[in-house]
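Trainee: here is my input, please return the structure:
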Amino acid sequence: MIVGAWNYPLQLVLAPLVAAIAAGNAAVVKPSELAPATSGALAKFLPLYLDERVFAVIEGGVDTATELLVARWDHIFYTGGERVAKIIAMAAAQHLTPTTLELGGKSPVVVDNHSLATAKRLVYAKFMNAGQTCVAPDYILCIGDASALVGRLGQAINSFYGKEPLTHPDFGRIASRQHFDRLLAMLEQGEVVFGGEYDEETLRIAPTIMRNVDLEATVMTEEIFGPILPVIEVQSFEEALEFIARRPSPLAAYLMSESPRLQSIFSDRVRAGSIVHNAPLTQMVIPTLPFGGVGASGMGSYHGKHGFDRLSQMRPELNKTTVVDTLSAIYPPYSWAKRKIIDRLL
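Mentor: A predicted model of the protein is given here:
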């Protein structure tokens, strides 16, 4: 069974579905009810191209998902948040059903290179889809004074989305009123130094940079999943690593630095679903790289052949003739000659 997400409601259903088909599986797809237009389109069009006796689409909300979880599945593939993932894992445990849980977390960015190119890459990765991407940078740990970096981040936002991003055609809206209200509350948990505008009618929040955030507030304890980017100053690379280590393992961790030494240390010491240097978000589109989390950010990985392997049973098969019993040398009783033969075999 594939339980889809609402932030990329088409891609995050089709990617595991393709892996399931490639591995020779039947599949039941339960799209997210928070993206009703896409859910309806999947229910309408998938049966036109795939045999609905083998690939079924079942629409519905929490009650539907709960009923589906009672059934015995060969595998459950879920993309979403940690709270629902725990419910799915508990239901799967009743039948010892394997799961792939693609979650999220607070993906950190450590910045040692404060250049405009760094700022542009961070702005692109953070504010694509209005920040509603599971591997979007969640917060920045800036080594040293962050003033120059913040200025360049604002410059990059203006160059991408203009002076009025709330009306820019390339900047998205928040998916639901519930998430919109959750994000507005975060704007009160620190100093807004860029952006902060919002439109309640269209559920849009402008790309926002924050400083002096409350490290104990939800903006720093829960995944933001929206167009709000806190910037936190740290005095050293070591302090940044310790900051990350004190928090649950994220789906991705990013380092913006040209130093091979720092890159090597970052890769060795940071526990995350993926480690990326200087190119945040781009790991998602490289099919040869496995995509998945670790710890609180999920379990199992897919994309490309990794999805095929994940949704396949690796079943060994052995065939040996009995016409000539070549195994007789290992049967007891064990003479000195047999022991020598066994020693050679081992």
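
Trainee: from here on, contacts and neighbour counts on C-alpha atoms
Mentor: Fine.

Trainee: now tell me what touches whichever strand or helix holds residue 91 from outside.
Mentor: According to DSSP states H and E, residue 91 maps onto helix 82-93. The contact list for helix 82-93 (C-alpha atoms under 8 Å, 6 or more residues apart in numbering) reads 69-70, 76, 78, 98-99, 101, 103-104, 296-297.

Trainee: again, but for stretch 299-313
Mentor: 15-16, 19-20, 22-25, 75, 99-102, 287-293.

Trainee: buried among the residues you listed? Make that a ChimeraX selection.
Mentor: Buried residues among the contacts of stretch 299-313 (16 or more other C-alpha atoms under 10 Å), as a ChimeraX selection:
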select :16,19,20,23,75,99,100,101,102,289,290,291,292,293
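
Trainee: circling back to that earlier point, ok, then the element right after the helix holding residue 91?
Mentor: strand 99-102.

Trainee: may I see the buried residues of stretch 159-170?
Mentor: Residues of stretch 159-170 classed as buried by neighbour count (16+ other C-alpha under 10 Å): 160-161, 165-166.

Trainee: so in the protein, which strand runs the longest?
Mentor: strand 228-234 (DSSP state E).

Trainee: counting by contacts, list what whichever helix or strand comes after it packs against.
Mentor: Moving toward the C-terminus from strand 228-234, the next helix or strand (DSSP H and E) is helix 237-245. Contacting helix 237-245 under the criterion 3 or more C-alpha pairs under 8 Å, 6 or more residues apart in numbering; DSSP states H and E are the following elements: strand 108-111, strand 139-143.

Trainee: quick one: terminal-to-terminal distance for stretch 128-139?
Mentor: 15 Å (C-alpha to C-alpha, to the nearest Å).

Trainee: as a markdown table, the contacts of helix 82-93 with distance to residue 180 would be great.
Mentor: Below are those laid out as a markdown table (distance: C-alpha to C-alpha, whole Å):
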| residue | distance to residue 180 |
| --- | --- |
| 69 | 29 |
| 70 | 32 |
| 76 | 29 |
| 78 | 23 |
| 98 | 34 |
| 99 | 30 |
| 101 | 25 |
| 103 | 20 |
| 104 | 18 |
| 296 | 24 |
| 297 | 23 |
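
Trainee: another sequence for comparison is provided below:
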Amino acid sequence: MDPFADTLQRLREAFDSGCTRPAEFRAAQLKGLSRFLQENKQLLQEALAQDLHKATQLDSAFIRKEPFGLVLVIAPWNYPLNLSLEPLVGALAAGNCVVLKPSEVSKSTEKVLAEVLPRYLDQSCFAVVLGGPQETGQLLEHKFDYIFFTGSPRVGKIVMAAAAKHLTPVTLELGGKNPCYVDDNCDPQTVANRVAFFRYFNSGQTCVAPDYILCSPETQARLLPALQSAITRFYGEDPQSSPDLGRIISEKNFQRLRGLLSCGHVAIGGQTDESDRYIAPTVLVGVQETEPVMQEEIFGPILPIMNVRSLDEAVEFIRHREKPLALYAFSNSSQVVKRVLAQTSSGGFCGNDGFMHMTVASLPFGGVGASGMGSYHGKFSFDTFSHHRACLLRRPGLEKVYALRYPPHTPRNLRVLLAAMETRSCSCALL
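Mentor: Predicted coordinates for the structure are as follows:
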């Protein structure tokens, strides 16, 4: 019998109900905690005395942001330059020494980063290391002061397990199946334009791309011709000849994606060319939740549509799956978009567009739960690679004032200490 199961289930259900989210609820809980301390002061003092036998406004308190030390950045293949250099900027700006491990899959970019980039940096503080999974595993056996990884959840678990052996902090930028809810109250062509652009950008090989659509059967009927129109306008009658449509990175990924085309049935696209690693911009309908295309991140130019009867059903579908890296909602009603935002959780969110939120430097980019931990972009990158060191500088004098804290503790001294420890903005206790 698990003694914790009922309690944990009760708390999980309470959180899922949304009762902890309103500001009024949070304020009430904090006020309750304050009352607990005030109304039980004597009881708590007696308990502390039994357990431990114990019962600054003149100082300078500040946060000093310091580099961690030796940092490892492991980059992916889908945006091999951007996702190598963005974290590298933050790590260098924070003052760290950096080991950069580019992806061996994007071979040409790996070669440039290894052979050319070190010429522009102080090589006593920076290095590029090469290799595949075996070499990365050997690298992770070493102790680093911080590890920044971008890639799949599967490999993220390996990185985190290796880091745990040295108690090394990590940022994990992972992926996930990013939902795209399309409300009945929308302009189907506008939605189709935006979804198609962001789904098929980089041939779908983007961790924040819309991974699947949730909509009613009626909206699906309106959306399909609009998606076909958008795909044709973007990539022409023969998308394979379009200079704007990318190719799948490897034969292995091509075969995996081609296998997903058997899920549901193809409504748009579906053509493939193994010799060119080409997969046409594709839309699947009649897809079941249990099929492979809904069980893994697609990472390719395939867009499944699943039908839901209502917004409530869409929200429940999203909430009962792992938290995604990004979530999208399309509606002419701002209330619908806000409701999706309020009742779900994801690394990032965008209403009525694709992954433009990740291009705003003033917003952090990162996952939550299975889609990652930690964030970066802009100043958030600097903060991620910095240890926030809490510091207090005390004057060497005024010993008569500070002597109040030393035992033996008289009733008068305790009263003065308690008064000094009361919460005030920008104050420090005599302790």
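
Trainee: give me the most central residue, the second structure.
Mentor: Nearest to the mean C-alpha position of the second structure, by C-alpha atoms, centre = their mean, lies residue 367 at 1.1 Å.

Trainee: tell me who's in contact with it.
Mentor: 172-175, 324-326, 346-348, 373-375.

Trainee: just give me the closest of those residues to residue 193 of the second structure.
Mentor: Closest approach to residue 193 of the second structure among the contacts of residue 367 of the second structure (C-alpha to C-alpha): residue 326, at 18.6 Å.

Trainee: show me the helices in the first structure, by range?
Mentor: Under the criterion DSSP state H, the first structure carries helices at the ranges 11-22, 36-49, 62-70, 82-93, 116-127, 147-161, 177-186, 218-221, 237-245, 260-269, 305-310, 336-345.

Trainee: format those as a markdown table; extra columns: distance to residue 108 of the first structure.
Mentor: Shown next, in a markdown table, are those (distance: least, C-alpha to C-alpha, whole Å):
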| stretch | distance to residue 108 of the first structure |
| --- | --- |
| helix 11-22 | 23 |
| helix 36-49 | 31 |
| helix 62-70 | 31 |
| helix 82-93 | 18 |
| helix 116-127 | 11 |
| helix 147-161 | 16 |
| helix 177-186 | 17 |
| helix 218-221 | 11 |
| helix 237-245 | 7 |
| helix 260-269 | 12 |
| helix 305-310 | 25 |
| helix 336-345 | 51 |
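
Trainee: quick one, which of these is packed in tightest?
Mentor: Mean neighbours per residue, mean count of other C-alpha atoms under 10 Å, is largest over the helices of the first structure for helix 116-127, with a mean of 21.

Trainee: thinking again about what came up before, quick check: which of the helices and strands packed on helix 237-245 of the first structure is buried the most?
Mentor: Of all those, strand 108-111 has the most neighbours on average by mean count of other C-alpha under 10 Å, namely a mean of 26.

Trainee: for that strand, packing partners?
Mentor: strand 139-143, helix 237-245, strand 253-256.

Trainee: residue in the first structure paired with the residue nearest to the centre of the second structure?
Mentor: Alignment note (TM-score structural alignment): residue 367 of the second structure maps to residue 293 of the first structure.

Trainee: so stretch 31-42 of the first structure matches what in the second structure?
Mentor: On the second structure, the counterpart of stretch 31-42 of the first structure by TM-score structural alignment is residues 102-113.

Trainee: count of neighbours near the equivalent of residue 171 of the first structure over in the second structure?
Mentor: Aligned against the second structure by TM-score structural alignment, residue 171 of the first structure finds its counterpart in residue 245. Look at residue 245 of the second structure: counted by other C-alpha atoms under 10 Å, it has 20 neighbours.

Trainee: residue 245 of the second structure: what's it in contact with?
Mentor: The contact partners of residue 245 of the second structure, taken as C-alpha under 8 Å, 6+ apart, are 200-203, 235, 239.

Trainee: what sits up against stretch 39-50 of the first structure?
Mentor: Residues contacting stretch 39-50 of the first structure (C-alpha under 8 Å, 6+ apart): 9-10, 31-33, 52, 55-59.

Trainee: same question, stretch 218-238 of the second structure
Mentor: Contact with stretch 218-238 of the second structure is made by 182-184, 188-189, 191-193, 196, 239, 242, 244-245, 267-268, 281, 305, 307, as judged by C-alpha under 8 Å, 6+ apart.

Trainee: can we see that at 10 Å?
Mentor: With contact meaning C-alpha atoms under 10 Å, 6 or more residues apart in numbering, stretch 218-238 of the second structure is reached by 182-197, 200, 213-215, 217, 239, 241-245, 267-269, 280-285, 305-307, 309.

Trainee: where in the second structure does stretch 218-230 of the first structure fall?
Mentor: Taken onto the second structure by TM-score structural alignment, stretch 218-230 of the first structure occupies residues 292-304 there.

Trainee: what of stretch 57-66 of the first structure?
Mentor: By TM-score structural alignment, stretch 57-66 of the first structure lines up with residues 128-137 in the second structure.
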